[in-house]
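Q: Below are the sequence and a predicted model; questions follow.
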Amino acid sequence: MGKIRKVSLSIGIVMVAVFLAACGKQSSQNNAQNKSITLMQTSDLTSLDNTNQAMLPEFNTLTNISEGLYRLNSKDQPVPAMATKIVKPTDNGKKYVFHIRSNAKWSNGDPVKAEDFEYSWKRSLNPANNPVYTYVFSGIKNADAIINHKKSYKTLGIKATGDKTLEITLDHPMAYFNKLVAMPVFMPQDKSFVQKVGVKKYGTNAKNTISNGAFKITNWTGTNDAYRLVKNPYYWDKSAIKLDQINYKTVKDSNTAHNLFEDGKLDDATISGVTAKSLQKNKDLKRVPKAWTYYLQVNQRKGRPLANQKLRQAISLAINRKELTNKVLADGSLPASSFVSPGTAVDPTTGKDFSQETSFSVAPNIKQARSLLAAGKKEAGITGDLKLSIVGDGQDVTKNVAQYIQGQLDSKLPGVKVSIANLPDKAQQARRSEGKFDLAQWYWLADFGDPINYLGILTSNNTMNPGKFSDATYDSLIEKAKTAANQTDYWKYLRQAEKRLMNQNGIIPLYYVRESHLVNPKLSGVEYHVAGFPDYTRATITK
């Protein structure tokens, strides 16, 4: 998720709190006695309809109130949730048959049925539902044709063949399928409940929301900035749930989050920017690795200067990433030496971290950069200064990074003149989608722990590729990986694709984001997923 649909998840996110009396006056000490914790959201919750929402507050909440066929464990591996076991595919890797737990129930006591998955998944591709997260269904039978308006959403390869039996058919084998379906978008919906309250009203407030996970939502009107999760009495694994409730509050300012944590009013506070920089030695600081890469999108449309590969390479070689992370950010972030972040996935065919085995050198090489600049300008027919624009959002951290890059390019590459445009979210999105930029600051926060989730977005004509990187060799490698019949070929093609992307400078990776959390030392058992969203369902807090 760090992409066009995730626009609210900016690198500088953090928070301002306004507490409702219902849940905002408790200290974390009282929370501990009541086995409750207080957490923050970066912005207000707007909807819990997982079929047409894909924003951070929504997915954070859904992770703790609902379950799909699988959930991720503390090692970021899928384990059975609504499904009774991890399923091995048949039909040459293209068919999965799941059995839904006999004791799985919704928070109103309704049984969870196989048709609840079929109903939810098809709603996620129904044009009338205004779906926003369709691309992740690619590979499931007919999904691509449905997305391209060539087939009806009703033809998606998912079918309930009984109350508790679900059959899923793929267009081709998908080595990452089990990780994929742990995402919130693949969670079921209680068909009878949704139809009863109405598809337009479902998920708009606590009354019109139902859950099948460890908790259910209360005290949410649909517009308030604080709400509560309480235990779901019908949850199939309720004996594993130690917390009684989870309180959420909207906090948008990092300094405010820090102060609330110090006052005992937050048990887990996400901080960034100057606040995170100043608290790196705090005893309660926890650096959370994320599958999250901050990079420069490079406009390679015909007629743009950076359509020239040598000019793209010159820019990449002129940037001192270690200085950027150590002196400008100083928040635990690390220099990026590949698109795929470390910790995203281990290549099972080599036993190595995929990011590390495909990394390039991050050391700047000014001499080579200047040589490439001269050659690239000649090839592109540029006789004067090379004028470049950097587009980004209005966050302080974004501005600081842009100013650093501007200084590096202006001072290290003679004749390069860089301008900066820091714009509101909608304006900078429009600039990127319209191609009115040379370099755009962006990020990718992986939806699931597999390199394909990064690499797949940079194929030609992908909607999340506004830089228009287009390379036939790269496209072919991604397609071969997606349709690979075995793990050896799958990972081989992914390695080749990552190296091809870096060789062509399709994007310019800058740094790997590390989230900084202030965590109550009495809080334990939180599963901070590298790819995915924090899971507090198995957490506990001591007195």
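A: Good, I have the coordinates. Numbering: from 1, shown residues only.

Q: drop to CA atoms for contacts and neighbour counts, all remaining ones
A: OK.

Q: Identify the residues contacting residue 218.
A: Residues near residue 218 by C-alpha atoms under 8 Å, 6 or more residues apart in numbering: 206-207, 227-230.

Q: try 6 Å this time
A: 206, 228-229 (C-alpha atoms under 6 Å, 6 or more residues apart in numbering).

Q: Also residue 336?
A: Residue 336 is in contact with 509-512, counting by C-alpha under 6 Å, 6+ apart.

Q: count of neighbours near residue 88?
A: Counted with other C-alpha atoms under 10 Å, residues neighbouring residue 88 total 11.

Q: With residue 28 instead?
A: For residue 28, the number of neighbouring residues by other C-alpha under 10 Å comes to 24.

Q: Tell me which helix or strand the closest residue in space to it that isn't next to it in sequence sits in.
A: Once flanking residues are discounted, residue 28 sits nearest to residue 264: 5.0 Å by C-alpha to C-alpha, 6 or more residues apart in numbering. Here residue 264 sits in a region with no helix or strand, counting by DSSP states H and E.

Q: do you know how far residue 264 is from residue 33?
A: 13 Å (C-alpha to C-alpha, to the nearest Å).

Q: Who has more neighbours out of the two?
A: Neighbours per residue, other C-alpha under 10 Å: of residue 264 and residue 33, the larger number sits with residue 264, 17 against 12.

Q: Grab the nearest non-local neighbour of residue 335.
A: Spatially, and ignoring its direct neighbours in sequence, residue 335 is nearest to residue 511 (4.4 Å; C-alpha to C-alpha, 6+ apart).

Q: and here's the other structure:
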Amino acid sequence: MEEEDKTMKKKLLTLGTVLAAMTLTACGQANGSKAKTSLNLMESDVVASLDTSATASIPQWDTLVQTMAGLYKSDKNDNPVPAMAKSYKKSKDGTRYTFYLRKAKWSNGDQVTAQDFVTAWRKGVSPTAMSGYNYIFKGIKNAAAVSSGKKKASTLGVKALDAHTLQVDLEYPMPTFVQKMVMPAFYPMDTQLVAKYGKKYGMTSKAMAFNGAFKVTGWKNTDEKWHLVKNKFYYAASEVKLQTMNYQVVKDSNTAHQLFEQGSLDDATVTGTTAQGLQKSKNLYHLYRSGNDFLNVNMAKGKTLSNVDLRHALYLVMDRNQLAKKVLADGSKASYTFSAPNAAKYPGTKTDFAKKAQPTETYNVAKAKKLWAKGLKEAGLKSVTLTLVTSDTTTDKNVGEFVQSQVQGKLSNVKVEVKSLPSKSSMNLVTTGKYDLYLSLWLNDYADPISELETLQSDNSHNYGKYESTAFNQQLNLARSKNATTTKAYFANLLAAQKQMNKDYPVLPLYTMVEDHLVKSNLKGVLWHKVGMVDYTRAYFK
């Protein structure tokens, strides 16, 4: 019996050695080397469409940054560098840009042409575009008239001079025009596929093509998992080290943490109590976004908060430091202006624009109580019930409860009813005006404070609260026209616009966005953009 045991142990030891060797060999073969070549990522929701004229969401734009190439892309310092455009020429008056495109192919083998940009931009600016981003084309000749249906899309000031030369005519000089070109809203579309699939374009991976580092395969718009593979036709394919990227929808922060610990995610975004408990983790990375979470105020005629004293009271009554440090406790910081940090320094100083624009008084409960009583009297109201709409994420629910406690606990004759709903349902309430306060966020699309400020102009599709200010609109219009090419005057206009908001309170800033990422220590080469989306196209495992 003892001898048999020894023999069996020898056999098992030999078998274990063989299996171990086979495993190591298999891993080496699968990875092509010792380095891993597949990246596992998460999103908070599905991608409803990859057509930028149909929707605009963070999961969509995240995916497009990895799979598409615009005229320009952002470098590690958030500055625009050539992508599909090898170079450009600008007219002396700054109103005509001529882009010279590199020769490249779509993932299906079609040639990428200047017409593909024309096709995409006309689609994006159309009055039938559902993304809410047709305003971003404002400043291109006839864009506003096309968006309002007064002119045909064919009159938009963009033209293919030949297969690799794109001409863009502007209505006024736009110093940040090239910076805007990094945005997915300006990515091209394969003209042949747009014609072939019509409204179905971008709804499945088969119904579109990709000109970026990766291509989406086997995907349809309801999938909670999607797969990216390296695009052999990408113009810079030699710079791409990963072979695949795998996305999955993860809505629960604790689940994200568990998947990271199990090795199923290489980069996991955590929030709420999960993030709070991981602040000392060696894998934690704080990505300070140029964006704010804020309360959008419904100022429409007849709504309770159309009264400025009531809005001012709400601004002063909230202890944002308590929210950031005790409720969120994830690295977030208190925010006092709609303009978010990290967009730009104020000219001639080392001061961030958002800091320069900050009001002197940001928290004063005694004054808030007086303003609230005054506002109720002016509105002829004895008491009010405010409807606060948030998403149904854990973090937004917690922030909603915080706002509720701050307002009800410090002000009299007010009740805050919090409605935490899935994004589609919450947006339905907002777009139909059935709310008083809406917990929202905005990430700057490019490195300029106007990216945020312009969303509150009277004619902007994101101006849900119906903010109407002639002075605010005039300052932004001057920045775009008369003072567009004079940096000092341009920023003076933006500062004046923000200071006008500081008097009107159309939004109530709460905190500056931070994304807490659990990241594998051997993942390198990621471009952690403060403005725009994170770029994984040059990532690799060391």
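A: Good, I have the coordinates. Small disclaimer: the values here were computed from a predicted structure and weren't measured.

Q: follow-up on the earlier one: of the contacts of residue 218 of the first structure, which belong to strands?
A: In strands, defined here by DSSP state E, the members of the contacts of residue 218 of the first structure are 228-229.

Q: between the contacts of residue 218 of the first structure, which is closest to residue 89 of the first structure?
A: residue 229 (35.7 Å; C-alpha to C-alpha).

Q: hang on, that closest one packs against residue 245?
A: Yes - using C-alpha atoms under 6 Å, residue 229 of the first structure makes contact with residue 245 at a distance of 5.3 Å.

Q: who touches both of those two?
A: Common neighbours of residue 229 of the first structure and residue 245, counting by C-alpha under 6 Å, 6+ apart, are absent.

Q: The stretch 51-200 of the first structure: strands as residue ranges?
A: Counting by DSSP state E, counting those that start in this stretch, one finds strands in the stretch 51-200 of the first structure at the ranges 70-72, 78-80, 95-99, 158-162, 165-169.

Q: and those, which is most packed in?
A: Ranked by average neighbour count under the criterion mean count of other C-alpha atoms under 10 Å, these are headed by strand 70-72 at a mean of 23.

Q: residues in the second structure aligned with that one?
A: Aligning strand 70-72 of the first structure against the second structure (TM-score structural alignment) gives residues 72-74.

Q: same thing with stretch 162-174 of the first structure?
A: The aligned range for stretch 162-174 of the first structure in the second structure is 162-174, by TM-score structural alignment.

Q: what's the span of that stretch, first residue to last?
A: First-to-last residue span, stretch 162-174 of the second structure, C-alpha to C-alpha: 24 Å.

Q: same check, this time on stretch 466-479 of the first structure
A: End-to-end distance of stretch 466-479 of the first structure (C-alpha to C-alpha): 20 Å.

Q: still on that earlier bit, now, which of the contacts of residue 336 of the first structure sits nearest residue 325 of the first structure?
A: Proximity of the contacts of residue 336 of the first structure to residue 325 of the first structure (C-alpha to C-alpha) peaks at residue 511, which lies at 7.1 Å.

Q: and the helix or strand where that closest one lies, how far from the second structure on average?
A: Using DSSP H and E, residue 511 of the first structure falls within strand 507-519. Strand 507-519 of the first structure, aligned to the second structure and superposed, deviates on average by 0.8 Å (mean C-alpha distance after the TM-score superposition for the first structure).

Q: TSV for the contacts of residue 218 of the first structure, including distance to residue 157 of the first structure?
A: Formatted as TSV, the contacts of residue 218 of the first structure follow (distance: C-alpha to C-alpha, whole Å):
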residue	distance to residue 157 of the first structure
206	31
228	36
229	34
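
Q: Buried only: go through the contacts of residue 218 of the first structure for me.
A: 206, 228-229 (16 or more other C-alpha atoms under 10 Å).

Q: how many other residues sit next to the equivalent of residue 472 of the second structure over in the first structure?
A: With TM-score structural alignment as the criterion, residue 472 of the second structure lines up with residue 474 in the first structure. Using other C-alpha under 10 Å, residue 474 of the first structure has 26 neighbouring residues.

Q: for the closest residue to residue 474 of the first structure other than its chain neighbours, helix, strand, or coil?
A: In space, and not counting its chain neighbours, residue 474 of the first structure is closest to residue 497: 5.7 Å by C-alpha to C-alpha, 6+ apart. Assigned with DSSP: H, G, I helix; E, B strand; the rest coil, residue 497 of the first structure falls in the helix class.

Q: Counterpart of residue 497 of the first structure over in the second structure?
A: In the second structure, residue 497 of the first structure lands on residue 497 (TM-score structural alignment).

Q: That match and residue 473 touch, don't they?
A: No - if you go by C-alpha under 6 Å, residue 497 of the second structure and residue 473 don't touch, sitting 7.7 Å apart.

Q: who has more neighbours, the two?
A: Using other C-alpha under 10 Å, the more surrounded residue of residue 497 of the second structure and residue 473 is residue 497, with 23 against 19.

Q: now that one: how far from residue 144 of the second structure?
A: For residue 497 of the second structure, the distance to residue 144 of the second structure - C-alpha to C-alpha - is 21 Å.

Q: ditto for residue 237 of the second structure
A: Applying C-alpha to C-alpha to residue 237 of the second structure and residue 144 of the second structure gives a distance of 38 Å.

Q: Neighbour count: these two, which is higher?
A: residue 144 (22 against 16).

Q: Excluding chain neighbours, what is closest to that one?
A: Going by C-alpha to C-alpha, 6+ apart, residue 144 of the second structure has residue 138 as its nearest residue, at 5.8 Å.

Q: Look at the one you found and say how many residues are nearby.
A: 18.

Q: Alignment lookup: it to the first structure.
A: By TM-score structural alignment, residue 138 of the second structure lines up with residue 138.

Q: Strands along the stretch 201-350 of the second structure, start to end?
A: Ranges of strands in the stretch 201-350 of the second structure, per DSSP E, counting those that start in this stretch, are 214-217, 225-230, 244-249, 267-270, 284-297, 333-334.

Q: mind checking which of these is nearest residue 460 of the second structure?
A: Of these, nearest to residue 460 of the second structure by C-alpha to C-alpha is strand 284-297, at 14.1 Å.

Q: Measure the mean distance from the closest one to the first structure post-superposition.
A: Following the fit onto the first structure, the mean deviation recorded for strand 284-297 of the second structure is 1.2 Å by mean C-alpha distance after the TM-score superposition for the first structure.

Q: Done for today, thanks.
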